[in-house]
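Asks: the sequence and its predicted three-dimensional model are supplied below.
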Amino acid sequence: MPRVSLALPFALLGACGAFDGALPRAGRSAASRVARAPARMATIERPAMVELPNLDGALPDCPRTEWNSDGMDIAAEQQKLKAMGLPACPLEIVATPQENAQGAAYFTENAERLRALLREHGTLWLKGFDLTKDEAGFHRFYDSIGLSPCLDPIHTSGLRAFASARDAVYQEVNKQSLAGHYIGLHNEATTKKTARFGAFVCFKPASVRGGEFFIADGAAIFRDMRTDVLKRLYERKVRISVSNLDLDVLGALGPLKEGAMDAVKGLVQQVVAPKFDMDLEMLYGADGKAMRLQAIEEVQSPVNRHPETGIPVWFCNVHNHARYLRDRRPCTVPEVGMTDVYLGDLSPVAAEDLDHINEVSHRNIATCAMAPGDVLLVDNYRVLHGRDIFEGERYHAVSWFDGWKSDVSSVVGDGGKPGNALNKLINSLIK
């Protein structure tokens, strides 16, 4: 993976964002490094640190998903991506001792440069910064770079508890009950809500082994997928099931069964589903099991246009959510938490199409063995992420953002809709 230090003047990026000189171009070897002029040691005087606000209960909701997928000529868009080429993803940025010594000031001074590189590459892998080795320092980092924090798009699901609510830092999936569960590629998104950016931080790698974080460029997956498969999925759309509720016990009710099934479905639809704010439809038998009630998202496109650059991207959680793929890799999720993916009319996605999605996804995966303090700053519309299985104790965390503070109109206040109560309750039951 190419590496770069921002110690060089930003002018070296060249006109119109094109890379020249010392900065790596797409296709250069992973060992590419930036040539440095000899640095003169100097005493760095840090500015006084302003106390950061306590964000517990004060985060704005995750923003609405920005859909722009209509009218795509899939074959033509793929050819454009192949012709233009894609830069390395992620781009490694390794701190010099001088840059590390600057602390938060480094990120304040280089915010615009980092923002431009993130737009170009989709992910920045920040290494060698001591500032980001604890929650408070991580908060200082993202505040200094100018990011605006928000709630997780599925905040109430209980999948992630806050590691530090005052710093808007969520636990990644570190629970021992899910250590043996492989998390496939996905955007942190639902049909309804999507975080604009995410910052994943390593505080402690898995103490025994595994747990590597990985990412893949959604533009590269779009480019590399077989045109017939991508076009078929685009035209037929997809629906994602996020939960199963097996109600076989109702079968013993005889003539009362149908009424009981309707009553349970109505109760879940009216009382439980709204808590997750995902526009879920409760349906029986979508997967062929008549007594299984599934919570299924609305019809969505598997592709999207990036909201800033307009480039087409694979924007779909099939690799993680398809049961066919989950059944063929390590999975420790209980049945109630099992997911699946259907076509827009609720017919199954062909196994050969899922195999192809899996193959193209893995071809584009970049595995990131993160050290304490490492941060992966991710464009969540462009780049998908996942996590390998692990053994031992692991502490990775993440914060979500609705954009850059200079661009976001929302103000941190009482925006804790949908709030922390259900999140805390669910997490108290999951060990």
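Replies: Cool, got the structure.
Asks: drop to CA atoms for contacts and neighbour counts, all remaining ones
Replies: Will do.
Asks: check the gap between Val333 and Val242 for me.
Replies: 12 Å (CA to CA, to the nearest Å).
Asks: pasting the second one now:
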Amino acid sequence: MASPPSPPLPVPLLRAGRPPVLPVEPGGDPAHWTARHRDALRALVTEHGALLVRGLGLRDAAGTAEVFAALSDDLMAETESFAPRQTRATGTYTTTPWPANQQMCPHHELSYATEFPGLMLFACLTEPDDGGETVVADASAVLDALPRRLVRRFTRQGWLLTRTYNDEIGASVAEAFGTDDRAAVEQHCRTHAIAYRWQPDGTLCTRQRRSAVVRHPLTGRRCWFNQVAFLNEWTLAPDIREYLVDSYGPDGLPFNTRYGNGDPLEPETVELLNGVYQALTRRTPWRSGDLLLVDNVRTAHGREPFHGRRDILVALADRVSLTDCSPTIEVTAA
């Protein structure tokens, strides 16, 4: 006997400056409700780029993991992370550690990798006292708002991520690659188009050149897809940047970005990028129990500063290959 059709979802609330909010009646089993409405929820994310489900009643990591699994058959383990996460349940992690008093610039998760999530899933178990929104920005709108000259340069050259791994700032080699075995790390780098070198003291330095503009694998929309601004030294708070430069030198920063030809980014260019993101950012305060779905290619996400405890869980879903996104440069090591 065929199962009865799922009841229709309520119409999302559309408000200027906010991602669509889908209110649901509290009560019942969140994973069961999500599974019944999976196709409709995913269709709304494709239509709007992001969707906040309010009233779902998520309370713990185990229940959240069930909801994440109901939404995607492809939950990814993160590789090449720039900061370590903690595993809270199968396919379910803490958010990237970042100082509570600092803004996390909008970005696309793992946009420097050759494989990345097509869908980001966030669940709020405990809302902060103030701030802490997971903000979103439409990547096609960002691309359209940038100066054409700058877009042409990034389209032609791509962008370059440089990393110097250490055990103090960001992810260590073992945390980023899942192993500290040199042979295994080198094999990963060769397979995923990452140039690498080991310094005499054993420190690993990597460079990877990637496309800054891609096409969405489903819709074909051109998107500004990268972490040029987020991982650049000029986005850091001045005192933190000064500390890192004093500690590691200008060429030994844990992470930094450049133009694809290796030229350094000007502070005013990074300020321009962050300004465009800020102008196009949409935000809705978290409430405990919320679920947020974000199309990781079409939509950048970030985080506002906050006060109080903030417990947000995340899953990386729906693996996408960069080669399926019409990159504008060849996928090679720098």
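Replies: Cool, the structure landed. All figures in this text were calculated on a predicted structure; none of them were measured in a lab.
Asks: got a TM-score for the two of them?
Replies: For these two chains in superposition, a TM-score of 0.74 is obtained (TM-score structural alignment, normalised by the length of the second structure); 292 aligned residues with a CA RMSD of 3.6 Å.
Asks: coming back round to it: between Val333 and Val242 of the first structure, which is the more surrounded one?
Replies: Comparing Val333 of the first structure with Val242 by other CA atoms under 10 Å, the one with more neighbours is Val242, at 18 against 15.
Asks: quick one, what contacts the more buried one?
Replies: Val242 of the first structure is in contact with Gln294, Ala295, Ile296, Glu297, His321, Gly337, Met338, Thr339, Asp340, counting by CA atoms under 8 Å, 6 or more residues apart in numbering.
Asks: I figured the second one hits Glu281, correct?
Replies: Meaning Ala295 of the first structure. Yes: in this structure, Ala295 of the first structure is within contact of Glu281 by CA atoms under 8 Å, at 5.7 Å.
Asks: which residues are in contact with both of these two?
Replies: In contact with both Ala295 of the first structure and Glu281: no residue, using CA under 8 Å, 6+ apart.
Asks: neighbour count winner among these two?
Replies: Counted by other CA under 10 Å, Ala295 of the first structure and Glu281 do not tie: Ala295 has more neighbours, with 24 against 16.
Asks: per the alignment, the more buried one corresponds to what in the second structure?
Replies: Using TM-score structural alignment, the partner of Ala295 of the first structure in the second structure is Cys205.
Asks: quick one, what contacts that match?
Replies: Cys205 of the second structure neighbours (CA under 8 Å, 6+ apart): Thr162, Arg163, Thr164, Tyr165, Tyr196, Arg197, Trp198, Gln199.
Asks: matching residues in the first structure for the longest helix along the second structure?
Replies: For the second structure, the helix with the greatest residue count under DSSP state H is helix 267-280. Aligning helix 267-280 of the second structure against the first structure (TM-score structural alignment) gives residues 351-364.
Asks: how about that stretch: buried residues?
Replies: Asp353, Leu354, Ile357, Asn358, Val360, Ser361, His362, Asn364 (16 or more other CA atoms under 10 Å).
Asks: same check, this time on stretch 193-202 of the second structure
Replies: Ala193, Ile194, Ala195, Tyr196.
Asks: adding secondary structure and distance to Tyr112 of the second structure, write those out as JSON lines.
Replies: Formatted as JSON lines, those follow (DSSP: H, G, I helix; E, B strand; the rest coil; distance: CA to CA, whole Å):
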{"residue": "Ala193", "secondary structure": "coil", "distance to Tyr112 of the second structure": "10"}
{"residue": "Ile194", "secondary structure": "coil", "distance to Tyr112 of the second structure": "10"}
{"residue": "Ala195", "secondary structure": "strand", "distance to Tyr112 of the second structure": "13"}
{"residue": "Tyr196", "secondary structure": "strand", "distance to Tyr112 of the second structure": "15"}
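Asks: what's the separation between the aligned residue in the first structure for Thr134 of the second structure and Glu258 of the first structure?
Replies: Taking TM-score structural alignment, the alignment pairs Thr134 of the second structure with Phe213 from the first structure. Plainly put, Phe213 of the first structure is 46 Å away from Glu258 of the first structure if you go by CA to CA.
Asks: what's the answer for Ser243 of the first structure, then?
Replies: 21 Å.
Asks: which of these two has more neighbours?
Replies: Shown here are Ser243 of the first structure and Glu258; by other CA under 10 Å, Ser243 has more neighbours (19 against 12).
Asks: can you find the partner of Gln157 of the second structure in the first structure?
Replies: Looks like Gln157 of the second structure aligns to Arg236 there (TM-score structural alignment).
Asks: its match and Phe401 of the first structure: what is the separation?
Replies: 31 Å.
Asks: so which of these two has more stuff around it?
Replies: Between Arg236 of the first structure and Phe401, Phe401 has the larger neighbour count (other CA under 10 Å), namely 28 against 18.
Asks: quick check: the more buried one is in a strand.
Replies: Yes: assessed by DSSP: H, G, I helix; E, B strand; the rest coil, Phe401 of the first structure belongs to a strand.
Asks: the second structure: which residue goes with that one?
Replies: Using TM-score structural alignment, Phe401 of the first structure sits opposite Ala317 in the second structure.
Asks: excluding its backbone neighbours, what's nearest its match?
Replies: Leu75 (4.4 Å; CA to CA, 6 or more residues apart in numbering).
Asks: mind jotting down where the helices sit in the stretch 201-350 of the first structure?
Replies: Using DSSP state H, counting those that start in this stretch, the helices found in the stretch 201-350 of the first structure span residues 218-224, 227-236, 257-267, 318-321, 323-326.
Asks: and the stretch 1-150 of the first structure, by the same measure?
Replies: 74-84, 97-101, 104-109, 111-121, 135-145.
Asks: out of those helices, which is the most enclosed?
Replies: Greatest average neighbour count among the helices of the stretch 1-150 of the first structure goes to helix 135-145 (a mean of 21), per mean count of other CA atoms under 10 Å.
Asks: which part of the second structure lines up with that helix?
Replies: The aligned range for helix 135-145 of the first structure is 61-71, by TM-score structural alignment.
Asks: just give me the mean distance for that stretch relative to the first structure.
Replies: Superposed on the first structure, stretch 61-71 of the second structure shows a mean distance to its aligned partners of 2.1 Å (mean CA distance after the TM-score superposition for the first structure).
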